[in-house]
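Peer 1: Dropping a prediction and its sequence here:
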Amino acid sequence: MSSKHEIDTYSKLELGATFFLQESFHYLHTALKYEFSSIIFSKELDAIEPSKQDREIMEKTDFPNDAVGLLQSDIPDILTEKTRSLMSNSWQKAQFRAESEKHKFGLNHRIDSIEILGHLNNFGFFIETLVNRHLLFLSQTKIIDEFSYARISISKIMERLIYIFKDDLNNNKVHLNEITNLFSLRNKTVHFRPDNAIALKPKISELIQIGTQSVKIIKKLEQKEKFNEESFSERLENHIVEIKNR
C-alpha cells in the first residue's frame, strides 16, 4: 500500500535514480573510450611489421578452424617476445591517448564495447525508478486510487508509462517510441543470448534519441510533482550535451 511510504521512501528513490543515471553515463563514456582506444590501437598495429621469425612461427602453427576447437586448444605464443612487447606498449599508449584526447564519433557509429551493457541497464533502471516514484506520488495525492496503484505499480514498465501518459498519448503530445527501443535494448542485455550478444550494437544516434525523448517525459513528471530537488531532466540534458561534444 502506498500509505506506508513516507519521506524516506522518496529520498531512497531519488538517490537510486541519481545513482542509476550517473552509472549509465559512466559506462557510456567508458565504452566510447574503449572504442577510441581500439581505433588508435588498430592504426598502431598497422605500423608493427612482423619479423621473419614471427612469420616462421605463424606458418608452423596450426589453428583449429572452429570456435569450440579454438576454445579447447592450448594455443602457444605465435609471435616473438619482441613483437608481443611492441603490441602491448601500443595498447597501453592507445588507452592513454583515449583518456587524454578527444575523438568525434559519427552519429551512425555502432558501439560494440561490452560496457554498453552497463549503460543500457542503468539507464533503464533510471527511467523505471522515476516512473515508480511518480506512481507513488499519484497515489498519495489521490490522483489514482489504491486499487489502481496496486495493479499498475507491478505491471510491465511500458504499461506503467502508457498509464501515466494515456491522455498525452491520445492527444499526440507525448511519444514513447524511443523509450520502447530503450527497454527493447535493455531486454537484450537481461537475456544475453548468443544472438543478442552479436546484435547489441546501438548507434550513438539511437542513444541520443532515447535520451532526448526521456528528457521530455521526465519534464512532464516534474511539472506535476513540483519536487524541490535538482531537476533530473536538466541533469540528463547535461549528460546528453557531454556525449554530443565528445
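Peer 2: Received the coordinates, thanks. Numbers count the residues shown, from 1 in each chain.
Peer 1: contacts, neighbours, all on C-alpha from now
Peer 2: Will do.
Peer 1: For the longest helix along the chain, which residues meet the burial criterion?
Peer 2: Using DSSP state H, we find that the single longest helix of the chain is helix 7-46. By 16 or more other C-alpha atoms under 10 Å, the buried positions in helix 7-46 come out as 13-14, 16-18, 20-38, 40-41, 44.
Peer 1: dropping in the other structure now:
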Amino acid sequence: MNWVWFHRLASPPSFFALAERLSPWVLAAAIPLLLYGVVGGLWLAPADYQQGDAFRIIYVHVPAAWLSLFGYTAMALAAIVAVIWRMKIAECAVVAIAPVGASFTALALMTGMLWGKPMWGAYWAWDARLTSELVLLFLYLGVIGLQQAVADSRAAARAAGLLAIVGVINVPIVHYSVEWWNSLHQGSTVSKIGKPSISANMAWPLLSMTLGFMLFFGWTILRRIQAELLWRERGTRWVRERFVSLPEMSGD
C-alpha cells in the first residue's frame, strides 16, 4: 500500500494548503443546507400531532447531539494517531476539536433542557441519556483543561489525547443509553432500522440541518487546525515565506 499521501497530509505546509483550498467550499456547501433546514424546520414542516410546535427544537438539538458524539470520536481517533505516531497535525486536531465539540455538547444539553420542560414538566431529570451527555461535556472540558495546564504544547496534546482515548468509552454509552436503560428520552426516529417514525416533510429539513451542521463543524475544525499550526510553526521557513508580511510571526 502506498502511504505517500498519508505522509504528505501529515506535513504541516501541505495540510495547511489543503485546508486553505477546502475551507471555502465546505462553508459554501454548509450555508444553503443550513438555510433550507431553518426554513423547512421552522416554517414548512407541519406541527407535530403530539408536541405541537415545541418539536421544532429538534432541528437544532438532534444535529448538536449527534455532532457532540461525532466530535469526540474524531478527537479520540486523532489522539490515537498523535500518541502512536507523534503527528503534529493530529495533535493540532485534538486541540482544535475539543472546544468546538464542547460547544455542540453544551448546545445539545441546553436545547434538550428547553425541550424537556414542556414534555417532561422539568428542565432536567437524571435520565441516562442526559446524564451521560453531561459526562461527555465534562470529558471535553477535561481535555481542554489539560491542554491549558501543561506549558509544553506537544506534552499537553499527548496528555489531553490520553484522556480523550480513555473517555471515548462514554460515546457508545450516550448513544445506546435509551436502549440499555429505562429512559425518558425518546428513541431514534430517523436512523432506526425500518421505516422512520418521522414524516418526510419533517425529516428532510432535519437531514439538511444535520449535514449543514457537519459541514460547518468541519469548516471550523479546519480553520482552528490552521490557526494552531501557524502558532506552533511560527518560527519555520514555510510560515515566514507564506506570511512574509507578518514579521511578528517569525518566531521567538
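Peer 2: It's in. Quick caveat: nothing in here was measured; it's all calculated off a predicted structure.
Peer 1: Superposed, what's their TM-score?
Peer 2: Superposed pair, TM-score by TM-score structural alignment, normalised by the length of structure 1: 0.38. Supporting alignment: 135 aligned residues with a C-alpha RMSD of 4.6 Å.
Peer 1: So which residues of the stretch 101-250 of structure 2 form helices?
Peer 2: With DSSP state H, counting those that start in this stretch as the criterion, the stretch 101-250 of structure 2 has helices at 128-149, 153-167, 170-180, 200-232, 237-242.
Peer 1: which other helices and strands contact the longest helix of structure 1?
Peer 2: helix 81-100, helix 116-140, helix 232-244 (3 or more C-alpha pairs under 8 Å, 6 or more residues apart in numbering; DSSP states H and E).
Peer 1: Now render those helices as a markdown table, adding distance to residue 188 of structure 1 and mean neighbour count.
Peer 2: Converted to a markdown table, the helices and strands packed on helix 7-46 of structure 1 look like this (distance: least, C-alpha to C-alpha, whole Å; neighbours: other C-alpha atoms under 10 Å):
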| stretch | distance to residue 188 of structure 1 | mean neighbour count |
| --- | --- | --- |
| helix 81-100 | 28 | 15 |
| helix 116-140 | 9 | 21 |
| helix 232-244 | 23 | 16 |
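Peer 1: Now render those helices as TSV, adding distance to residue 56 of structure 1.
Peer 2: Listed next are the helices and strands packed on helix 7-46 of structure 1 as TSV, based on distance: least, C-alpha to C-alpha, whole Å:
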stretch	distance to residue 56 of structure 1
helix 81-100	13
helix 116-140	39
helix 232-244	46
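Peer 1: re earlier: which of the helices of the stretch 101-250 of structure 2 sits closest to residue 37 of structure 2?
Peer 2: For residue 37 of structure 2, the closest of those is helix 200-232, at 4.3 Å, according to C-alpha to C-alpha.
Peer 1: now that closest one and helix 153-167, what's the angle there?
Peer 2: Going by axes from the mean of the first three to the mean of the last three C-alpha atoms, to 10 degrees, helix 200-232 of structure 2 is angled at 150 degrees with respect to helix 153-167.
Peer 1: Which positions in helix 200-232 of structure 2 come out as buried?
Peer 2: Buried residues in helix 200-232 of structure 2, counting neighbours by 16+ other C-alpha under 10 Å, are found at 202-226, 228-230, 232.
Peer 1: That helix: how far from the chain's middle?
Peer 2: Distance, stretch centre to chain centre, for helix 200-232 of structure 2: 8 Å (C-alpha atoms, centre = their mean, to the nearest Å).
Peer 1: From the contact counts, what lies against it?
Peer 2: Counting contacts by 3+ C-alpha pairs under 8 Å, 6+ apart, helix 200-232 of structure 2 packs against helix 12-39, helix 58-85, helix 88-120.
Peer 1: so can I have a markdown table of those helices showing distance to residue 180 of structure 2?
Peer 2: What follows is those, written out as a markdown table (distance: least, C-alpha to C-alpha, whole Å):
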| stretch | distance to residue 180 of structure 2 |
| --- | --- |
| helix 12-39 | 31 |
| helix 58-85 | 17 |
| helix 88-120 | 20 |
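Peer 1: Neighbours of residue 89 of structure 2, how many?
Peer 2: By other C-alpha atoms under 10 Å, the residues close to residue 89 of structure 2 number 22.
Peer 1: Tell me the buried residues in the host helix or strand of residue 148 of structure 1?
Peer 2: Assigned by DSSP states H and E, residue 148 of structure 1 belongs to helix 146-152. For helix 146-152 of structure 1, burial by neighbour count (16+ other C-alpha under 10 Å) applies to 146, 149, 152.
Peer 1: Out of the residues you listed, flag the one nearest to residue 59 of structure 1.
Peer 2: Distance to residue 59 of structure 1 across the buried residues of helix 146-152 of structure 1 (C-alpha to C-alpha) is lowest for residue 152, with 64.1 Å.
Peer 1: contacting residues for that closest one?
Peer 2: When contacts are counted by C-alpha atoms under 8 Å, 6 or more residues apart in numbering, residue 152 of structure 1 touches 159, 160, 163.
Peer 1: Buried ones among those?
Peer 2: Among those, the ones that count as buried by 16+ other C-alpha under 10 Å are residue 160.
Peer 1: Is it possible to get TSV of the contacts of residue 152 of structure 1 that adds secondary structure and distance to residue 88 of structure 1?
Peer 2: Listed next are the contacts of residue 152 of structure 1 as TSV, based on DSSP: H, G, I helix; E, B strand; the rest coil; distance: C-alpha to C-alpha, whole Å:
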residue	secondary structure	distance to residue 88 of structure 1
159	helix	50
160	helix	50
163	helix	54
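Peer 1: ok now do residue 223 of structure 2, which residues does it touch?
Peer 2: Contact analysis of residue 223 of structure 2 by C-alpha under 8 Å, 6+ apart lists 19, 23.
Peer 1: again, only using 10 Å
Peer 2: 16, 19, 20, 23, 96, 229 (C-alpha atoms under 10 Å, 6 or more residues apart in numbering).
Peer 1: how close does the nearest residue to the fourth one once chain neighbours are set aside get to residue 109 of structure 2?
Peer 2: What sits nearest to residue 23 of structure 2 in space, not counting adjacent residues and going by C-alpha to C-alpha, 6 or more residues apart in numbering, is residue 219, at 5.6 Å. From residue 219 of structure 2 over to residue 109 of structure 2 the distance is 23 Å, taken as C-alpha to C-alpha, to the nearest Å.
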